[in-house]
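Engineer: One predicted model, sequence on top.
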Amino acid sequence: MIGLSKGRYAARQAETPQDVAAAQALRARCFGLDTDADAFDNRCTHILIHRVSDNALVCCFRMMPLTGATISHSYSAQYYELSALADYDGKMVEMGRFCIDPEAADPDILRVAWGAMTSYVDAAGVELLFGCSSFAGTETADYLDAFAMLKARHLAPTRWLPSVKAPKVFKYAARLRRKPDAKKAMLRMPPLLRTYLMMGGWVSDHAVVDDQMNTLHVFTGVEIGSIPPARKRLLRAVAG
């Protein structure tokens, strides 16, 4: 059972249908949808981050345990061909539907969220954390330096590289020839993806154009054993 409190925020695991409904309502508001509930919700552990002062829900995400044999049942597998990861031997977890209330922007929220994620990963013995990392909007021109940076430094190992499955994709690794402007790239990189990358994360060589969610997203994986030791200590300090 996940539960931790750090400063102004506390993280806990959803325990009731009302908790899950609150997470779905926050997701819908953050993603600009009328509703945001799907069949995957019933198979996930939902993590809620509340502001201690008024118990307001400010962040949520969900975790789905998987193995190589079941990765085709993941949310990400709707958009990416993941058969290469079917040979992955260790435990996996898909982290999805991550959102932070835009009216509660505070870097401490993300720190507490990653602390809760670390607690879950450690308790379950997870070896690969993965999910879809989203850029707002579907215009690729806004993110060319970010994509060039992903191509130059952060592509998945060939043995795990997802193949194209979605009907609309931007094959940035094949198309881009530019040298990334590092400052512009990091300014346009989504905060969640930036954190994945600081942990040694890697991404697909293409982005999915998701018109329904009005996002571009890349498959993102983090091998827990490859996280830099200093970063692990920071995460576990929050988780503890």
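Structural biologist: Cool, the structure landed.
Engineer: When you work out contacts or count neighbours from here on, use the C-alpha atoms and nothing else.
Structural biologist: Noted.
Engineer: What segments of this structure are strands?
Structural biologist: 3-6, 9-13, 45-51, 57-66, 80-81, 92-100, 128-136, 163-164, 169-170, 202-203, 207-210, 215-223 (DSSP state E).
Engineer: tell me the angle of the longest one relative to strand 92-100?
Structural biologist: Inter-element angle recorded for strand 57-66 and strand 92-100: 170 degrees (by axes from the mean of the first three to the mean of the last three Cα atoms, to 10 degrees).
Engineer: just checking, Glu94 touches Pro65?
Structural biologist: Yes - the criterion here is Cα atoms under 8 Å, and Glu94 meets it with Pro65 at 6.5 Å.
Engineer: Centre of the chain to the helix ranked longest in the chain, how far?
Structural biologist: Across the chain, the longest stretch assigned as helix under DSSP state H is helix 107-124. Here helix 107-124 is found 12 Å from its chain centre; the criterion is Cα atoms, centre = their mean, to the nearest Å.
Engineer: Compare neighbour counts for Glu94 and Pro65 and give me the winner.
Structural biologist: Ranked by neighbour count (other Cα atoms under 10 Å), Glu94 and Pro65 place Glu94 first, with 22 against 19.
Engineer: residues contacting that one?
Structural biologist: Taking Cα atoms under 8 Å, 6 or more residues apart in numbering, we find Glu94 in contact with Arg62, Met63, Met64, Pro65, Leu66, Ser74, Leu129, Phe130, Gly131.
Engineer: second one coming, line it up with the first:
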Amino acid sequence: MVSRMPPQRFEVRLARHKAEVQAAQRLRYQVFYEEMGARPAPETAAMARDCDLFDSLCDHLLVIDHCARSDRTPGVVGTYRLTRRSRLPGNQEFYTESEFDLCNLKQIPGEIVELGRSCVHPEYRNRAILDMLWRGLGNYIANYDIRLMFGCASFPGTDPDAVAEALAFLDAHCLAPETLRPRARHGQYISMRRLGGVLPDRRRALRQMPPLIRGYLSAGCHVGDGAVIDTQFNTTDICVMIETENLSDSYARRYQPGAVMANAA
């Protein structure tokens, strides 16, 4: 586990070339498929990279460990995939729309961005690396005048009753405003109200939540109506969203933009 970080060892920025994107895809494969039990298609397993058609439309936010890179392989240890509405061609839908109806959310004017494929190498899972990703995201929001962020966030496993307390808490306390609220698609909808009318316990609910979802809540995020089971990725997914003007004060203070982040080449 990395605990100390010498100055200049780590860098957070957008991917600049194909090799860096491929390094992020290899990290995603390691985390999602090898560690978390997602089921790869044969071609995905052969490449040992998690990739799809959205990768060419996205910006890839990276944390790079310059001490871990070789001549040909960038040392990507953390990543986020960021898809701006302005980057999507024609009537192309967001990845999230394969699970959730975003019609309400997409009515908001201005730039919106989908957050996805967030992961960190297991040897680098500490607060410092996560802070770098969030600071990079803060710069991205400022650089592109992002009005709203959204995306799928996942609980490990495909049994929603295993995280019933968390789902019920989110439904009771964190639903997005109705005018913007995403909703799980018909035929995929799983109710988050899983306690039979019993009020969820906050402490138990938070213990069931992955760190990323707890982080989103700390930032002020809301959730959509319903969850979706993703059998390929072995997860139970919810939709999270927030208008950037409503980010919590603590998030704004901690991750406010610093130096302007370099654009992708």
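Structural biologist: Arrived safely. Only a predicted model underlies this, so the values are computations on that prediction, with no experimental measurement involved.
Engineer: thinking again about what came up before, quick one: the strands of the first structure as CSV, columns for distance to Arg111 of the first structure too.
Structural biologist: Converted to CSV, the strands of the first structure look like this (distance: least, Cα to Cα, whole Å):
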stretch, distance to Arg111 of the first structure
strand 3-6, 9
strand 9-13, 10
strand 45-51, 11
strand 57-66, 11
strand 80-81, 28
strand 92-100, 12
strand 128-136, 17
strand 163-164, 32
strand 169-170, 31
strand 202-203, 20
strand 207-210, 26
strand 215-223, 17
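Engineer: right, so those strands: which one is the most enclosed?
Structural biologist: Of all those, strand 202-203 carries the top mean neighbour count, a mean of 28, counting by mean count of other Cα atoms under 10 Å.
Engineer: what does that strand contact?
Structural biologist: In contact with strand 202-203 of the first structure (Cα under 8 Å, 6+ apart) are residues Leu150, His154, Leu155, Ala156, Pro157, Leu161, Tyr196, Val218, Phe219, Thr220, Gly221, Val222.
Engineer: The third one: what's it in contact with?
Structural biologist: Pointing back at Leu155 of the first structure there. Trp202, Val203, Ser204, Asp205.
Engineer: Under the alignment, what does it map to in the second structure?
Structural biologist: Mapped onto the second structure by TM-score structural alignment, Leu155 of the first structure lines up with Leu175.
Engineer: Name the nearest residue to Gly200 of the first structure, sequence neighbours excluded.
Structural biologist: Of all residues not flanking Gly200 of the first structure in the chain, Ile227 sits nearest, at 5.6 Å (Cα to Cα, 6 or more residues apart in numbering).
Engineer: Determine the number of other residues adjacent to the aligned residue in the second structure for the one you found.
Structural biologist: Counting by TM-score structural alignment, Ile227 of the first structure lines up with Leu247 in the second structure. Leu247 of the second structure: 17 surrounding residues under other Cα under 10 Å.
Engineer: Go ahead and confirm Leu247 of the second structure touches Gly215.
Structural biologist: No - with contact defined as Cα under 8 Å, Leu247 of the second structure does not reach Gly215; the gap is 11.8 Å.
Engineer: just to revisit the earlier point, tell me the one among the contacts of strand 202-203 of the first structure nearest to Arg231 of the first structure.
Structural biologist: Set against Arg231 of the first structure, the nearest of the contacts of strand 202-203 of the first structure by Cα to Cα is Tyr196 (10.9 Å).
Engineer: how about that closest one, what's its match in the second structure?
Structural biologist: Structural correspondence for Tyr196 of the first structure with respect to the second structure (TM-score structural alignment): Tyr216.
Engineer: do Asn214 of the first structure as well
Structural biologist: Match for Asn214 of the first structure (TM-score structural alignment): Asn234.
Engineer: Same check on His50 of the first structure?
Structural biologist: If you follow His50 of the first structure across to the second structure using TM-score structural alignment, you land on Ile64.
Engineer: which non-adjacent residue is nearest that match?
Structural biologist: Per Cα to Cα, 6+ apart, closest to Ile64 of the second structure is Val76, 4.5 Å.
Engineer: do you know how far that neighbour is from His60 of the second structure?
Structural biologist: 11 Å (Cα to Cα, to the nearest Å).
Engineer: Show me whatever sits in contact with both of those two.
Structural biologist: Common neighbours of Val76 of the second structure and His60 (Cα under 8 Å, 6+ apart) are Ala24.
Engineer: still on that earlier bit, could I get the contacts of Leu155 of the first structure as a markdown table with distance to Lys165 of the first structure?
Structural biologist: Shown next, in a markdown table, are the contacts of Leu155 of the first structure (distance: Cα to Cα, whole Å):
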| residue | distance to Lys165 of the first structure |
| --- | --- |
| Trp202 | 18 |
| Val203 | 15 |
| Ser204 | 12 |
| Asp205 | 12 |
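Engineer: Of the residues you listed, which are reproduced in the second structure?
Structural biologist: Retained in the second structure: Trp202, Val203, Ser204, Asp205, out of those (criterion both residues aligned by TM-score structural alignment, their matches' Cα atoms under 8 Å).
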